[in-house]
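Q: Just to be clear, the model below is a prediction. Sequence and coordinates:
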Amino acid sequence: MTTKITCAYLTIIVNTVLSNPSLMPVSIPQPEDATLNFTGLGQKYGHEVEEHSVVTEDGYILTVFRIPSKRKTPVMLMHGTSDSSDSYIIRGNRSLAIYLANEGYDVWAVNGRGNHYSRRHVKLDPDTDPEFWDFTFHERGYYDLAATIDYILKITGENGVHSIGHSQGTTNNLVLLSSRPEYNEKVKLFTALAPIAFLDHLVPPISLIAPHGPALNDLISLLPLKLDEIGGSWERNIYKVLCNQGIMSYFLCVLIGLFPGNGYDTKRLEPSFLPIIIGHAPAGDSKKGILHHNQAIISKRFAYYDYGPEKNMKLYGDVTPPDYNLKQITAKVALIVGKNDNLSRVQDVEHLRQLLPNVVEYHLMKQKKWNHLDFVWSNDMPETLFPVIFPLLAKYS
């Protein structure tokens, strides 16, 4: 979700560069960590990494990275919108994936359908079949997480996993546990970093843009560009140009692009880290996924996708889509929230908290400027965030 906000701010600039190839430099020096994939980063920071292919019920082929261990409970990591497993490892020795591995946990980092690691399907071609992109956070939860959990338990012989999600990764978990309640028995603890379900208290600029989402979608549909996919390879290449030009890029891509939608925190996302981010994000997603979040903002509901009265009646038996039944979530849940998070607002997480029947931990980060991105990209997670996460994992293993 965070990277898509950047897309909105940079659309005009991106189109300008696309229409003027002379504006694009031939090559841009990048730090090594910007060029390494999850496997390369894991190896660089001291761990062997396995690459697994998980096939979902509806035919999507997901890449799931594992840093193996037999010492402790498997931990499944799920990324946010237009993101990938890389966000859990690009801080190197200070990242969550490496810290978990160092503590002996069996780490499984998921890549949801449609990101650049998981652009595969048993029948559909993402480059030629629009049907490939016919998904939202619902399918990433209902199918992707379900298939991954079953695969992990089969490979490891364990009876449950720890599930950690960030941003839309939390939405995916909420979808799974509410719509397929049998999976509650397979999750020992669901740790939600910056939970996203209700989006009723957003602030500008998103609160100003969201009401115009349907009209903007109609306008985008008229453009010659193929936009079923958001954050694909051509957009990544443009961002590598725009956001890899020193301090001015930090001003454009972070201060103007990322922070207004996520919350300002320049202390924890320093300029020298930006090239590494751009080496890994955006990672790809569906336009339909944006529309589903936009529906949640406008309707003030956490509900299934709204296809319009006629199709809703065929799919749901009603002219309006049903709410996700959060009372079905019996797994233990930990909600971790930032005071300065412009997406996962404290008031909205409090609403979610009241509806979930088994919240075992609610933690508001003490740092006043802690924002939406800090949960995966902050430079001081070992001192601030991990002391909250790791005791919970130990307690509920």
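A: Perfect, thanks for sending it.
Q: going forward, measure contacts between C-alpha atoms and count neighbours the same way
A: OK.
Q: what's the offset of the longest helix seen in the chain from the middle of its chain?
A: When the chain is scanned for its longest helix (criterion: DSSP state H), the result is helix 2-18. Relative to its parent chain, helix 2-18 has a centroid offset of 19 Å by CA atoms, centre = their mean, to the nearest Å.
Q: Report the buried residues of that helix.
A: T2, T3, K4, I5, T6, C7, L10, V14 (16 or more other CA atoms under 10 Å).
Q: What is the neighbour count of D380?
A: Using other CA atoms under 10 Å, D380 has 16 neighbouring residues.
Q: re earlier: what's the following helix or strand after the longest helix of the chain?
A: Heading C-terminal from helix 2-18, the first helix or strand you meet, by DSSP states H and E, is helix 32-35.
Q: Give me the residues contacting that following helix.
A: Helix 32-35 is contacted by residues L41, I90, P275, I276, I277, I278, G279, H280 when judged by CA atoms under 8 Å, 6 or more residues apart in numbering.
Q: So which bits of that helix are buried?
A: Per 16+ other CA under 10 Å, helix 32-35 contains these buried residues: D33, A34.
Q: any idea how far whichever helix or strand comes after it is from the chain center?
A: On the C-terminal side of helix 32-35, the closest following helix or strand by DSSP H and E is helix 38-44. Relative to the chain's own centre, helix 38-44 is displaced by 20 Å; criterion: CA atoms, centre = their mean.
Q: Give the other helices and strands that helix 38-44 contacts.
A: Identification of packing neighbours for helix 38-44 by 3 or more CA pairs under 8 Å, 6 or more residues apart in numbering; DSSP states H and E yields strand 61-67.
Q: from the chain's centre, how far out does the strand it packs on sit?
A: 15 Å.
Q: now the angle from the helix or strand following that strand to strand 61-67?
A: Note on strand 61-67: by DSSP H and E, the next helix or strand toward the C-terminus is strand 74-78. In terms of direction (axes from the mean of the first three to the mean of the last three CA atoms, to 10 degrees), strand 74-78 departs from strand 61-67 by 130 degrees.
Q: Which residue, other than its chain neighbours, is closest to the residue nearest in space to the middle of the chain?
A: Centroid-nearest residue in the chain: G80, 0.5 Å away (criterion: CA atoms, centre = their mean). For G80, ignoring the flanking residues on the chain, the nearest one in space by CA to CA, 6 or more residues apart in numbering is Q168 at 4.3 Å.
Q: alright, now check it against this:
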Amino acid sequence: MRIDIFSFFVLIFISSVDTIDDECYLTVPEIGKRYGYESEVHLVRTKDEYILELHRFPCRNSGIEIQMYFKYSTSSSEKCDKTSKRPIVFMQHGLLADGFSWIPNLANESAGFVFADAGFDVWISNSRGTPASQKHIGYGPENQKFWNFTWQQMSEFDLTASIEYVLGQTKQEFVYYLGHSQGTMMMFARLAEDREFSRKIRHFHALAPVATVSHIGGLFGLFGKQFLTYAEVILGRLPYSPLSIPRTVQKVISYMCSKFLMQNICTLDIGFIDGSEKMFNQSRVGVYLCHTPAATSVKDLQHWIQLVGSQKVAKFDYGVNGNMVEYGQPTPPVYDLTQIDTPTYLYWSRDDILADTQDIRDSILSKMNKTIAASIELPHYSHMDFVFGIKAAIDLYPGIIKTIQDDYDKHRISRMHKLRQFS
């Protein structure tokens, strides 16, 4: 019997599929449970009828004794009291990612787990279009209407609904927001437009912050503006479509990249797009690629390409006629970052070729000088190292944890003092 080469490799993959790391098949809450964390799945309905999944780690690791280096950690024997008041940290992922980007490594190396172990109430977002949030009241992801969105709608609808839901569930007044890449753009846009919403964000911690992207490097920088023009034309022919890799193909890639000889090649391939990742756990590259890239809309990527050309922090450009219909003006509105008054902490690196330092200076520092609480450079971090890098748990997360806990303690003391005055 004759077997073609493709079938041969498929048979090899199927016979070897049990060698793929178990985490390839697990959701964020299931991975948390594997490491001993209690978790919750919450469904949030947005104003435009999307159904989003939020994943919550309300308490620290409850099953395994782990020595933490933060003075704010609770003891492993302490009972998990989900109703106790503690700082809420809301984590928002970036482009072509989902909630997994906050728990990609071992428990003591992943932001979601590290912040939970420090005693915080951790809520992890999954934006519309990601595997966990492919739900809508009127139609499903098989309908083109489902994919008619960009980060603009994620900012306006997803963030608003999610933050309101979290505060309603916890009976608290505010959250501490931790965003990466596109997750920072979403918050910049929301804070610039909605003063009422901004009062619910105590701190904005922006990892690899992105606003304008006119100095972007990587794949875009390598091929230049001509590549962007071609890409926009191609994407324009795929209106309202998902941008994703078939799950089976992703599993094959994950399996191949989990092999020792392929790990460096696979990380080199990732670096071709967004820089040379120096801090990945090479043994987990297969797990990374099993969950990343996550799905988004073609229109979302098209929006980013528009921003490279416009050099502005603007809404989606539908053309003159389309803009008149959508916005009542010939050009898309520009987000005014000077309106932001939420204390903002920037964490950036000169080696990050997507969140370029020149763009950070031009569009963020120059516009938000009065509200930038700190601007911290991380040496030799590439774009994904802020969430996937194993060193982040040593030289990035502890500082953020201390800043948040100190502020929360001051807030509680001030609140108690005011209550005594009126009692």
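A: Everything's here; your move. Please read all numbers here as calculations on a predicted model, not as lab measurements.
Q: Can you calculate the TM-score here?
A: In this superposition the chains share a TM-score of 0.88, using TM-score structural alignment, normalised by the length of the first structure; 371 aligned residues with a CA RMSD of 2.1 Å.
Q: Now check the second structure for the residue matching the residue nearest to the centre of the first structure.
A: The equivalent of G80 of the first structure in the second structure is G94 (alignment by TM-score structural alignment).
Q: Its match is in what secondary structure piece?
A: Per DSSP H and E, there is no helix or strand for G94 of the second structure.
Q: Is it correct that V359 of the first structure is in contact with A334?
A: Yes. The criterion here is CA atoms under 8 Å, and V359 of the first structure meets it with A334 at 5.9 Å.
Q: the strands in the first structure, which residues?
A: According to DSSP state E, the first structure carries its strands in the segments 50-55, 61-67, 74-78, 106-109, 161-166, 187-193, 229-230, 285-286, 333-337, 359-364.
Q: need these in TSV with distance to F132 of the first structure, can you?
A: Conversion of those to TSV gives the following (distance: least, CA to CA, whole Å):
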stretch	distance to F132 of the first structure
strand 50-55	14
strand 61-67	11
strand 74-78	20
strand 106-109	22
strand 161-166	24
strand 187-193	28
strand 229-230	9
strand 285-286	9
strand 333-337	32
strand 359-364	35
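Q: and S85 of the first structure, which of those is closest to it?
A: Closest approach to S85 of the first structure among these (CA to CA): strand 106-109, 5.4 Å.
Q: what does the residue nearest to G80 of the first structure align to in the second structure?
A: In the second structure, Q168 of the first structure lands on Q182 (TM-score structural alignment).
Q: Now do the same contact list for the residue nearest to G80 of the first structure.
A: M1, H79, G80, T81, F137, P195, I196.
Q: Widest-spaced pair of the residues you listed?
A: Taking CA to CA as the measure, the contacts of Q168 of the first structure span a maximum distance of 13.3 Å, between F137 and P195.
Q: buried stuff in stretch 132-150 of the first structure?
A: 132-133, 135-150.
Q: give me the stretch of the second structure that it matches.
A: Going by TM-score structural alignment, stretch 132-150 of the first structure sits over residues 146-164 in the second structure.
Q: distance between the ends of that stretch?
A: 23 Å (CA to CA, to the nearest Å).
Q: what comes into contact with that stretch?
A: 44-48, 52, 54, 125, 127-129, 136, 139-141, 175, 182, 185-187, 189-190, 197, 200, 239-242, 296-301, 303, 315-316.
Q: and what of stretch 325-343 of the second structure?
A: So stretch 325-343 of the second structure is contacted by 188-189, 191-193, 198-199, 201-204, 312-321, 323-324, 364, 367-368, 370-373 (CA under 8 Å, 6+ apart).
Q: In ChimeraX, how would I select the buried members of those?
A: Burial among these is assessed by 16+ other CA under 10 Å; the matching ChimeraX selection reads:
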select :188,189,191,192,193,198,201,202,203,204,312,313,314,315,316,317,318,323,364,367,368,371,372,373
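Q: Quick check, the match of G80 of the first structure in contact with H180.
A: Yes. Counting by CA under 8 Å, G94 of the second structure does reach H180; the two are 5.3 Å apart.
Q: Count the residues that sit near M76 of the first structure.
A: For M76 of the first structure, using other CA under 10 Å, the count is 25.
Q: Which residues are in contact with it?
A: V107, W108, A109, V110, I149, V161, H162, S163, I164 are the contacts of M76 of the first structure under CA under 8 Å, 6+ apart.
Q: S221 of the first structure versus H280 of the first structure, what's the distance?
A: From H280 of the first structure over to S221 of the first structure the distance is 27 Å, taken as CA to CA.
Q: In terms of neighbours, single out the busier of the two.
A: H280 (23 against 13).
Q: Map the more buried one across to the second structure for me.
A: When the second structure is aligned by TM-score structural alignment, the residue opposite H280 of the first structure is H291.
Q: dump the residue contacts of that match.
A: By CA under 8 Å, 6+ apart, the contact list for H291 of the second structure reads C24, A97, F100.
Q: ok, those vs K251 of the second structure, which is closest?
A: Nearest to K251 of the second structure among those is C24, at 7.9 Å by CA to CA.
Q: That closest one pairs with which position in the first structure?
A: Match for C24 of the second structure (TM-score structural alignment): A34.
Q: Not including adjacent chain positions, what is the nearest residue to L268 of the second structure?
A: Spatial nearest neighbour of L268 of the second structure, excluding adjacent residues (CA to CA, 6+ apart): S276 at 6.8 Å.
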